[in-house]
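# Have a look; sequence and predicted model below, questions after that.
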Amino acid sequence: MSNEQKKESPTDTVSYFFNVAAEQLGLSEEICQTLIKPYREITVEVPLRRNNGHLDLYTGYRVQHNGSRGPYKGGIRFHPTADIEDVRALAALMTWKTALADIPFGGAKGGVTCNALELEKDELERLTRIFTSKISLILGAQRDIPAPDMGTDAQVMAWMMDEYGKRHGHTPEIVTGKPIELGGSIGRNEATGHGTSVIIAEAIADFNLSFDKVVIQGFGNVGSHTALYLEQMGAKIIAISDYYGAIHNPNGLPIQQLFQYAAERRPLTDYSDADQISNQEILELECDLLIPAAIGGVITGENANRIQASAIFEAANSPTTISGEQVLADRGIPVFPDILVNAGGVIVSYFEWVQNIQQFRWDINRVDKEMKEMLIKAYKNVSEIHKSKGVSLRTAAFIVGVERVAKSTELRGYLT
């Protein structure tokens, strides 16, 4: 990896794409400085007594980036890469994502630097409760509403809701992505993957793309549900990957069977009727659609020249670096950006929040219908700007989101 690649941080990446959009919009330096910096950052110590008696000290974070359009909204990740730099960048990304989707939230992100896979269930619960208690003063159903992310799930959200409720009373709308039995929304668990398939369906028709050969890096919640929905649409998934490695079969993979592997936490490499390849090699396979659905920063200036996809759909957050994006643009490979592609999750989180406040549950038909309408509207806004202004799809998406946040910031009088 070059020195240039090493220096490119997640915050650098998000700030760069923001600045490109801000220049297109002609925003003043004053408002740019206001929009780019987070409103609040909190760092907490999270001591965890392990089952072996050892006391481990973890560090947790919550960054509230911008709340001019509504309460802060963003996931909680328990992952080794969840440091302040990562969380800060993802919080900003959430601001532009919620604005692009046109839902009444701002942007936030949180996390604990740990490997959730190494923790027993009771250890994970204790970690969650300690972290929640440390940040509870800045949370609130009308202030800051967490959701699941890497290393967290509906069960973790249930523990967070319960811990917060000990201090503030029963408040199901304090988190989204909860179990349905505790006020979660039907359709939320699969929403990000489902939404990814909705965007892909629109783009296939709009850009004359094919999905005869689809590659998905990552087979967690997002990647696995994306694969399921694409298979139902008639796509052939030829390669997928998880934490342990990747598998490839040019004739297609049995997604339903491998979805069960993921549910049972079995490595995909246990599947024998496919070639085993690395998580790097999967990105460089010849394919129609490449869908990064794992960690950020995987497509860089170093490997972008070896990408053989006709189009890239970012189901993960920030999988493409600045230099990677520039190489892909020079090669004419369209990149459909994360803040559009994976927005289905936060849209249905918004629906869950609304249902909790109203104490009235929607059925799956309403959830799916309204999610699709909002995603397609966002897609059309991005596509129109992309074509009319001749800018990249990412710049078009940022233009929509940044312009909305800038307007709400001005209307609130934050610049006076």
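Looks like it came in fine.
# from here on, contacts and neighbour counts on C-alpha atoms
Fine.
# which residue sits closest to Thr171, ignoring its sequence neighbours?
In this structure, Thr171 finds its nearest non-sequential neighbour in Gly165, 6.1 Å apart by C-alpha to C-alpha, 6 or more residues apart in numbering.
# put this beside the first:
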Amino acid sequence: MTSSNIYSGSPVFGMARQQFEQVADHLGIRSDERERVFMPKRVLAVSCPIHRDDGTVAVFQGYRVQHHLTLGPTKGGTRFAASLNVGEVAALAVWMSWKCGLVGLPYGGAKGGIAVDPRLLSPRELEALSRRYMQEMIPFIGPHVDVMAPDIGTNEKVMAWFMDTYSMYLGRTVSEVVTGKPVSAGGTAGRREATGRGVSYLIGRACEMIGLPIAGATAIIQGFGNVGSVAAASLADRGVRIIGVSDDSAAFFDERGLDIDDIVSHQARHGRLSDYKNATAIAPEQLLVQQCDILVPAAVERVVDSHNASHLKCRILAEGANGPTTPEADRILMERGDEIFVIPDILCNSGGVIVSYFEWVQGIQQLLWDEAEVMDRLYRTLERSFQAVLAKAKAERLTHRDAALAIGVARVLEAKRTRGLFP
């Protein structure tokens, strides 16, 4: 099966390709080098059968895409979502490569997951499916080959099951085979909050750049999962008024401000925002175009598109999700000039993989850091990357996205050129 057949029909993979080609043109990458730099090294598809609680057998489709292993093992999350497909997984793996290159981590990108709605599984079924998926992956992963992490639909508990399954196979504990584990199972303090806190930190830096006082600023968070909820709480602690939130079940808006602690508590009890009674509901598609200072798309891909990009009324677009803005929307935002300060996804949400790297290092060394040290290292890494993106954008007259991608792609390209082609 050719690569074009594998990914054909995936708008997310096509979007990743468009972004790469634009940056490749800027970098002057030869046409004969582009496929080697862009196309994934390895694509795995597995069937994951489990016994359901009613005694029947169900089979779920699982995937893992490893983009490149030139700089070290691949690294990336594992997503459990009903609509998951191999094109989406491949695009996310590619973006992870550029992200790791941008922030200077010795990783290639990877992504994986299962096409399933985890909310429709019992706790026992979820554990069975998680362990089966990891068992199918064992020949292709490892601490120095491919290191998994959580993503949409998975969490610390799933990572603990992954680690335990792999460790039982090897006959010894291998905590560094996955990151995002509970601290009690070899995880690191601050990992769960890392992506959301990173989003908040970079928003603070963007506010400084445009002269917007963060205390008293307003924000809308589209996607109230782990990233969005942590970012909302962190921003609220800094004096930001959160005026809108949403998940895949409901959206709420109140220009006077929402009670984030109450919303987080409701979500913890019910698993989603639907049926929340203490705020006014709004159509989800309308939430993105409400007046605010800070807009954080923190859910899924392609939510800022050609239809709504011209209607955004924010001053900062902080991309907590992967690929939330389409290339068509990027062109519209570029035409709007300096009206909106964009913090591109591979920078904005990089806190998770940065602290995952710290967790991996601690696991290998068997030397644990406290949360203060983890956060200090995280913010220093984000600051260095933020400054690099701004400097490149200014020097080469690029958008923030193209500047970030150019740094990430160039690092992978240089490494591949240096190592050469085998045999």
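All right, it came through fine. Note that this is a predicted model, so its numbers are computed, not measured.
# Can you pull the TM-score for these?
Superposed pair, TM-score by TM-score structural alignment, normalised by the length of structure 1: 0.96. Supporting alignment: 411 aligned residues with a C-alpha RMSD of 1.5 Å.
# element containing the residue nearest to Thr171 of structure 1?
helix 154-168 (DSSP states H and E).
# got the buried residues for that helix?
By neighbour count with 16 or more other C-alpha atoms under 10 Å, helix 154-168 of structure 1 contains the buried residues 154, 156-164.
# same question, stretch 347-357 of structure 1
Result for stretch 347-357 of structure 1 [16+ other C-alpha under 10 Å]: buried residues 347-356.
# Over to stretch 377-395 of structure 2?
For stretch 377-395 of structure 2, burial by neighbour count (16+ other C-alpha under 10 Å) applies to 378-379, 381-383, 385-386, 388-389, 392-393.
# for stretch 272-292 of structure 1, same thing?
In stretch 272-292 of structure 1, counting by 16+ other C-alpha under 10 Å, buried: 274, 276-277, 279, 282-292.
# Just to confirm, what residue range of structure 2 does that stretch align onto?
The alignment of stretch 272-292 of structure 1 onto structure 2 (TM-score structural alignment) covers residues 277-297.
# Check stretch 237-255 of structure 1 too.
Taken onto structure 2 by TM-score structural alignment, stretch 237-255 of structure 1 occupies residues 242-260 there.
# With stretch 367-379 of structure 1 instead?
Going by TM-score structural alignment, stretch 367-379 of structure 1 sits over residues 374-386 in structure 2.
# Check the mean deviation of the matching stretch from structure 1.
Aligned to structure 1 and superposed, stretch 374-386 of structure 2 gives a mean residue distance of 0.4 Å (mean C-alpha distance after the TM-score superposition for structure 1).
# For the stretch 301-416 of structure 1, which segments are assigned as strands?
308-313, 335-336 (DSSP state E, counting those that start in this stretch).
# In structure 2, point out the residues matching the first one.
Just to be clear, that refers to strand 308-313 of structure 1. Using TM-score structural alignment, strand 308-313 of structure 1 pairs with 313-318 in structure 2.
# Which residues does the matching stretch contact?
Outside stretch 313-318 of structure 2, the residues that touch it by C-alpha atoms under 8 Å, 6 or more residues apart in numbering are 199, 203, 206-207, 289-297, 339-345, 348.
# center of structure 1, which residue is that?
Asn317 (4.6 Å; C-alpha atoms, centre = their mean).
# tell me the contacts of it?
Applying C-alpha under 8 Å, 6+ apart, the residues contacting Asn317 of structure 1 are 90, 293, 295-296, 338-339.
# Likewise for Ile42 of structure 1?
Taking C-alpha under 8 Å, 6+ apart, we find Ile42 of structure 1 in contact with 61-63, 135.
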